[in-house]
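> could you look at this predicted model? Sequence included:
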Amino acid sequence: MAHLTVRLHALRTSETISMEPSTGKAPGPKNLEIEGSQLTDRPVHYARAKEDAMYRSILSGEKPTVEDDFSATVKSAMESVVSSDENSILVEKFYLAYKFRSQFPWLIESGKLPEEDSGLTGAFRYALSSYVAAYEPKKHFENEISEGLSLPVDLLKESISRAIDDRVALAQFSNALARQSLYAKDAEVDSLVPHIRRALVRYCERRESGTTPDPW
């Protein structure tokens, strides 16, 4: 029987992956030498190789592999940001962007999709998975005036804990960092905080993304 061929545009590669129609599964991940010095010295190639391995594992029904130390570091960095008075206006804007997006039932922030972790957890997942490390924020919230919103810090931290359990979002965040030569094995809380801040700013700037049911 002919194979069903699927092209993954997200891989940014011309490679196609064949899937058996009887099983609907892709072949298992290739043995990619992505930790060697040849690729780690070239961040873009390293990140693309990691993306290739990640999407192959997803198509094979497996969850991407993310180091527990990296998960814990990202969690600590995110909690540091939402707990800091320095970032209070940014977190307030992030929460308001989440509340705005939660009005649309087709967005994960609405809590009305079948995903187990939607709502505010979905907002954090989206911020991590859509992050671009080379992104330069258009907005700076340091000098903006607070709207006096009482932030549910405990709920924010609880949602962060659940968002970190999403291995796909975490792997995508790790890949974005690798493109800027910050690798998961070297990540520390202090080095991640600026990236978490920019991820939240980017989420705020894209608050209206996908808010129309028919983008065409």
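The structure has been received and is ready for your questions.
> make it CA atoms for all contacts and neighbour counts henceforth
OK.
> which of the residues in the helix or strand harbouring R56 are buried?
Assigned by DSSP states H and E, R56 falls within helix 43-59. For helix 43-59, a neighbour-count test (16 or more other Cα atoms under 10 Å) marks 43-59 as buried.
> that helix packs against which elements?
helix 37-40, helix 167-178 (3 or more Cα pairs under 8 Å, 6 or more residues apart in numbering; DSSP states H and E).
> tilt between it and helix 167-178?
Here the directions of helix 43-59 and helix 167-178 differ by 170 degrees (axes from the mean of the first three to the mean of the last three Cα atoms, to 10 degrees).
> just how off-centre is helix 43-59 within its chain?
Offset of helix 43-59 from its chain centre (Cα atoms, centre = their mean, to the nearest Å): 14 Å.
> ok, stretch 195-202 next?
For stretch 195-202 - counting by Cα atoms, centre = their mean - the centre lies 11 Å from the chain centre.
> just the element for F70, please.
Assigned by DSSP H and E, F70 belongs to helix 68-83.
> buried stuff in that helix?
Quick answer for helix 68-83 (16+ other Cα under 10 Å): 70-71, 73-83.
> what's the spacing between the closest residue to A184 other than its chain neighbours and F124?
Distance criterion Cα to Cα, 6 or more residues apart in numbering; nearest residue to A184, sequence neighbours excluded, is F70 at 5.8 Å. Using Cα to Cα, to the nearest Å, one gets 16 Å for the distance from F70 to F124.
> please apply the same query to I160.
7 Å.
> between the two, who's got more neighbours?
Applying other Cα atoms under 10 Å to I160 and F124 shows that F124 carries more neighbours, namely 26 against 23.
> another one to put next to it:
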Amino acid sequence: MPGIEGEGAVNMGRLTSERLHAPKEEFKSNVKQALVSVIDDDANSATLQRFQRAFEERKQYPWLGESGESLEPKYENGLANAICRALATYLPAKLGEVERLIQEKKSTETTWSDPEWQQSLKSAAEPAVTDDLSMTLFDGILRRAEIDVKSHTALREHVVAAFEQYYDGRMDDI
């Protein structure tokens, strides 16, 4: 399997398993920068509007993290949980497919702006990137797909694609 040989990989005959390691602070910082950059870019307004719609639908169900009704203080921020879910469940497509999907979605939506929502989303970015499990999963997903994780610029399109997939999968677990 490409992308998981070497340090941290365990060979089990035909199967290979990757040991998960907490992502480095540099990765978390790059993800946060990518999130803020995506939120600030007007070109992503349609994606952010769909992400908001999906979040609003999902937060109505108390068993979902988006509701913010967890007994654990770590999971009280429903919006941060939505970001975590989007990133941790992201399935990367080939680069051209991601760009095509984003352009296709942009062409069907009008420009939208909700400064209060965007500020809430930016505020939720910090607790989202401090969630080690979500960041470990996102990091592992990107590395297995051989995606550059050292630059927030390279991560931007994958954050947008993760938000789009979150919208497409908004009825999962309901």
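All right, it came through fine. Every value quoted in this text rests on a predicted model; they were computed, and no experiment measured them.
> the second structure: helices as residue ranges?
25-40, 45-58, 78-88, 95-107, 115-129, 132-144, 152-168 (DSSP state H).
> show me the one of these that comes nearest S67 of the second structure.
Nearest to S67 of the second structure among the helices of the second structure is helix 78-88; the distance by Cα to Cα comes to 5.3 Å.
> just give me the neighbour total for the residue mapped onto E109 of the first structure from the second structure.
By TM-score structural alignment, E109 of the first structure lines up with E66 in the second structure. Counted by other Cα under 10 Å, the residues lying close to E66 of the second structure total 27.
> thought E66 of the second structure was touching Q52?
No - counting by Cα atoms under 8 Å, Q52 is not a contact partner of E66 of the second structure; they are 11.3 Å apart.
> distance check, L107 of the first structure against D166 of the first structure.
Noted for L107 of the first structure: a distance of 17 Å to D166 of the first structure, by Cα to Cα.
> ditto for L155 of the first structure
17 Å.
> A178 of the first structure pairs with which position in the second structure?
Match for A178 of the first structure (TM-score structural alignment): R143.
> how many other residues sit next to E56 of the second structure?
16.
> map it onto the first structure.
Per TM-score structural alignment, E56 of the second structure is aligned with K99.
> contacts only, for its match.
Counting by Cα atoms under 8 Å, 6 or more residues apart in numbering, K99 of the first structure makes contact with E109.
> and if you look at L192 of the first structure?
L192 of the first structure neighbours (Cα under 8 Å, 6+ apart): 74, 77.
> that one corresponds to which position in the second structure?
Aligning on TM-score structural alignment places L192 of the first structure opposite L155 in the second structure.
> what about P105 of the first structure, distance to Y131 of the first structure?
23 Å.
> tell me which of these two has more neighbours.
A count of neighbours by other Cα under 10 Å puts Y131 above the other of P105 of the first structure and Y131, at 24 against 14.
> give the equivalent position in the second structure for that one.
Y131 of the first structure maps onto Y90 in the second structure, by TM-score structural alignment.
> nearest residue to its match other than its sequence neighbours?
Y90 of the second structure's closest residue in space is A162 (Cα to Cα, 6+ apart), at 5.1 Å.
> swap in S174 of the first structure?
In this structure, S174 of the first structure finds its nearest non-sequential neighbour in A184, 6.2 Å apart by Cα to Cα, 6+ apart.
> looking at the helices of the second structure, which is closest to L15 of the second structure?
Taking the helices of the second structure one by one with Cα to Cα, helix 132-144 is closest: 14.7 Å.
> ok, the residue most central in space within the first structure to L4 of the first structure distance?
In the first structure, the centroid-proximal residue (Cα atoms, centre = their mean) is S129; its distance is 1.6 Å. Going from S129 of the first structure to L4 of the first structure by Cα to Cα gives 28 Å.
> same check on D117 of the first structure?
From D117 of the first structure to L4 of the first structure the distance is 32 Å (Cα to Cα).
> just give the number of residues close to the match of A178 of the first structure.
Using other Cα under 10 Å, the number of residues around R143 of the second structure comes to 15.
> ok, back up a step: what's near enough to touch the residue nearest to S174 of the first structure?
A184 of the first structure sits next to 67, 70, 174, 177-178 when contact means Cα under 8 Å, 6+ apart.
> out of those, which one sits closest to E147 of the first structure?
Distances from E147 of the first structure to the contacts of A184 of the first structure, taken by Cα to Cα, are shortest for L177, at 32.1 Å.
> run a quick neighbour tally on the closest one.
When neighbours are counted by other Cα under 10 Å, L177 of the first structure comes out with 22.
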